[in-house]
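[1] curious how this folds, go ahead:
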Amino acid sequence: MQEQHAFPFLREILLFLALAGILIPLLQRLRINQVLGFLAVGALLGPFGLGRMAQDFAPLGLFTFPNNDNVAMLAELGVLFLMFMIGLELSAARLWAMRRWVFGTGSAQVVLCAALIGGAAYLLLDQRLDAALVLGLVLSLSSTAVVMQLLAESQRTASPLGQAAFAVLMLQDLAVVPILILIGALGNNDGGGSNVALIALLAMAKAAVAIALIYLVGGKVVHPLFRAFARHRQPDVFMALILLSTFGIAALSHLAGLSMALGALIAGLLLAETEFKHEVELMVEPFKGLLMGLFFMTVGMGMDALQVLHAPLWLACAVLGLVLLKGLVVAPLLRLGGLPWGRALEGALLLGQGGEFAFIVIGYATASKLLDGALGARVMLAVGLSLFITPLLARIGHAIGERSAAEPQGAAAHLADNELEAARGRVIIAGFGRVGQQLAKLLTAQGIPYVAFENDAKLVSQLHADGAPVFFGNAARPELLRRVHADEAPAIVLTMDHPASALQAVRGIRREFPDVQLYARSRDEKHARALKRAGANVVVPETLEASLQLSAFVLEGMGLDERMVDDIVDRERDAFAAALDDARSRERDERDV
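    All right, here's what the predicted structure looks like:
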């Protein structure tokens, strides 16, 4: 009697886990982008790589994936969790905080790139209107995973370019919802491309209904469910609820005639609007790299690298054309958003590749006969090749951005040569919002000179035109601080309101200028401890000062003497500073032990 395996695809699962266990730490050690590493390994060991040789050499089958059908289930699982994690990042508060970049620059980028790429597909590739629309929309998206990892590796996620790129990527991720619905609508259309506009409008209506259902389901079912069971504080129950939400909403989406991937995205969006968002992120975090690797490895298995030999010119033109078309759109949009031309060109090269959603959407499009299978395979290979050259494009773009930043760009943007000596010996203010401006006002009243840096180009232009010594730049950059002789500054004061930017600036300044007096504004006590650990001499939390001022008014209203109130407030302030110093000393002693 022939032996039956009770657990399907056991060999494929064990092989993937073994590869992931080796690859993830190896790629981190070699500083190779994990997305590209998993894509390359998938292409190498998949049915179009060494897997095709497994029939002739049986032992090779133990270490390869000769049959793509056997990993289809793993691929679907990877897609679902990738979409869920993307949805978890797209909270309404985060979108609203960056609304100008997200809905302004991001929307313009998707629409203009889709029009240019779709028009090229329609005119040059002789595609139907619906197929050209799909290609235009899907290729207008960039890779969130690759771009954000490159920015994180260079510690520039909090920079103006990093924030602009993140905002554009957020809009692209959000655009996946109507794109997936549009694919389903066009796939069920028997009328060809004649009524694409009507189908597109119908798809947008469905997208609006889907978004409304997010809040309906979240308010009526999922949120109360989490609130009822999460109070037991059992990790296994919490993980079960996460899986139930993801697969349950994905199943409902499938029953409604939409894709399961869209349902997983909606599940992530739904949980992003609850108070359990951060706990969900903590629970999913250990599996994040593994699930991302699963998705990209299965994508790599579907890439036939031999197509490069069969159509080298077509693929080269496709990759180059994609980067150029997107660059022609992205660079002017980033410049209009306030970035200097050098950084705008850097952003254009950074966002010029195709995105991971292309593999999902093109797969659906070929399955629904919207795209020819051979064309879909070539497009996916072109997207994969664009991902592989992204680190090189990012390095070229960074060189352009740094060179542009190092050259004087006019009074409103950078320090001119004749202003360098004037900046020697001044207090340096990093961030010139309301706190920075108030500090500058007090310094000026006391005759103390200062120089300030701010990332808001429009604000810098206005203030500089009025004669204020305010310049565009990121104070976390050592080369910029060296140009204003930060080693001779009596003090550097960080007033920026973005916690991550402040922490990055403290680390960079303390590393380059260990002896300078560094004062920092913090968001709260936790942020204050982080800044103190990073090397700030004095940290002033907003919440502490607000509470002390309010307490002083209350005590005076209760009849206490003003001098006594001042002594009480000073003692509380000194006690907090001492507690920060003690915590820093304890951490230093623990590290020494």
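[2] drop to CA atoms for contacts and neighbour counts, all remaining ones
    OK.
[3] neighbouring contacts of stretch 198-211?
    In this structure, residues lying in contact with stretch 198-211 by Cα atoms under 8 Å, 6 or more residues apart in numbering are Val177, Pro178, Ile181, Leu182, Ala185, Leu186, Ile266.
[4] repeat that for stretch 504-524.
    Outside of stretch 504-524, the residues that reach it under the criterion Cα under 8 Å, 6+ apart are 155, 475-478, 486-497, 499, 502, 528, 531, 534-544.
[5] among the contacts of stretch 198-211, which one has the most neighbours?
    Ile266 (29 neighbours; other Cα atoms under 10 Å).
[6] can you redo the contacts of stretch 198-211 as CSV with secondary structure?
    Formatted as CSV, those follow (DSSP: H, G, I helix; E, B strand; the rest coil):
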residue, secondary structure
Val177, helix
Pro178, helix
Ile181, helix
Leu182, helix
Ala185, helix
Leu186, helix
Ile266, helix
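[7] here is a second sequence; please produce its structure as well for comparison:
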Amino acid sequence: RLWGMGARPALETALVLAPAGEFAFVVFATGMVEGIAPPALTSTVALSATLSIFSIPLLALLGQRLSRTKAPDRPTTPEGAAPPEQADGAVIVVGFGRVGRLIGELLKAHDQPFIALDTDAAAVAAGRRDGFDVFYGDAGRPEMLSHCGVQTTRALIVTMDAPGKVDEVVTAARALREDLILIARARDDQHAARLYALGVTDAVPETTEASLQLAENTLVDLGVPMGRVLVSIHEKREQFRRAFQAAMPAGGRSRTTRALRMSQINTAKLES
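    Here you go, the predicted structure:
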């Protein structure tokens, strides 16, 4: 509780951490070899540690039941942060942490309307205080995406750093709309390939982009002209993209191309 953990997670965590761990046996064996603890005491304590480890599932279940009887620490949804109904034409940014906020700032700087969704009440409250249209909601739920206007949005950007959750949102969004421009943050190359297989228009792997940025800065600092550096970085990025897209089934590749074309047509209609 001293580190700000709420009552319910603190209770569950305390119960699960209370038993011994596997490292206890290493400590006991070392103590006996070094003559710090007699063999009889070591055997007794090791038996106690073993029994306590077997009690972890029961203690976890007890913690869950006890936590359900306690009142929530704070509201899960910030006041006034309910998702909008049908934000026509606005880009949807899923996740408003460090990456999502940066994307939102750039969209705003270029006069591109957007709304953001996040399941972190603190992130939602902070974003709204700074003047962004951030709302509380789980974008992995198809009904939430429909409620926010996924059928008319110009693009959906998934910025979360949890690969499983990113996959969930991508799957839900693609099932609702085949012609959607769907851009997702990937953990690494393997995750990017999986996202292309799920139907994203573009996947941006963190490891690859970090390597490209390091290479760009290095070449510029070594005196290579900026124009040549940008061209080579762009070419390398396209090579990576083609390699990732090779993981997509043939139907997925044609669907992604069709999504890009249809979205460009819809964008032109909105602008006109």
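[8] still on that earlier bit, just the buried subset of the contacts of stretch 504-524 of the first structure, please.
    Buried residues within the contacts of stretch 504-524 of the first structure, defined by neighbour count using 16 or more other Cα atoms under 10 Å: 475-476, 478, 486-489, 491-497, 499, 502, 528, 531, 534-541, 544.
[9] tell me which of the residues you listed fall in strands.
    Secondary-structure check on these using DSSP state E: residues within strands are Ile492, Val493, Leu494, Val538, Val539, Val540, Pro541.
[10] quick one: the third one from Leu548 of the first structure, how far?
    If I follow you right, that is Leu494 of the first structure. 21 Å (Cα to Cα, to the nearest Å).
[11] cool, Phe453 of the first structure as well?
    Between Phe453 of the first structure and Leu548 of the first structure the computed distance is 29 Å (Cα to Cα).
[12] the two: which has the busier surroundings?
    The neighbour comparison of Phe453 of the first structure against Leu548 (other Cα under 10 Å) goes to Phe453, with 25 against 17.
[13] now for the more buried one: what does it line up with in the second structure?
    Under the alignment (TM-score structural alignment), Phe453 of the first structure pairs with Leu117 of the second structure.
[14] disregarding residues adjacent in the polypeptide, which is nearest to the residue most central in space within the second structure?
    When the second structure is reduced to its mean C-alpha position, the nearest residue by Cα atoms, centre = their mean turns out to be Met160, at 2.4 Å. Of all residues beyond its chain neighbours, the one nearest Met160 of the second structure is Gly95 (5.4 Å), with distances taken as Cα to Cα, 6 or more residues apart in numbering.
[15] number of nearby residues for Pro286 of the first structure?
    As a burial measure, Pro286 of the first structure scores 10 neighbours (other Cα under 10 Å).
[16] state the helix or strand in which it lies.
    Element membership of Pro286 of the first structure, judged by DSSP states H and E, is helix 277-301.
[17] C-terminal to that helix, what's the next element?
    Going down the chain from helix 277-301 of the first structure, the next helix or strand is helix 307-310, by DSSP H and E.
[18] before we move on, back to that, give me every residue that touches the residue nearest to the centre of the second structure.
    Shown in contact with Met160 of the second structure (Cα under 8 Å, 6+ apart): Val94, Gly95, Gly97, Val99, Gly100, Val166, Arg185.
[19] map it onto the first structure.
    Structural alignment places Met160 of the second structure opposite Met496 in the first structure (criterion: TM-score structural alignment).
[20] quick one: that match from Leu550 of the first structure, how far?
    Shown here: Met496 of the first structure relative to Leu550 of the first structure, a distance of 23 Å by Cα to Cα.
[21] then Ser585 of the first structure?
    Using Cα to Cα, we find Ser585 of the first structure at a distance of 31 Å from Leu550 of the first structure.
[22] for Gly100 of the second structure, which non-adjacent residue is spatially closest?
    For Gly100 of the second structure, the closest residue by Cα to Cα, 6+ apart turns out to be Thr159, at 5.6 Å.
[23] hang on, I meant Ile24 of the first structure
    Counting by Cα to Cα, 6+ apart, Ile24 of the first structure lies nearest to Gln34, which is 7.0 Å off, once chain neighbours are set aside.
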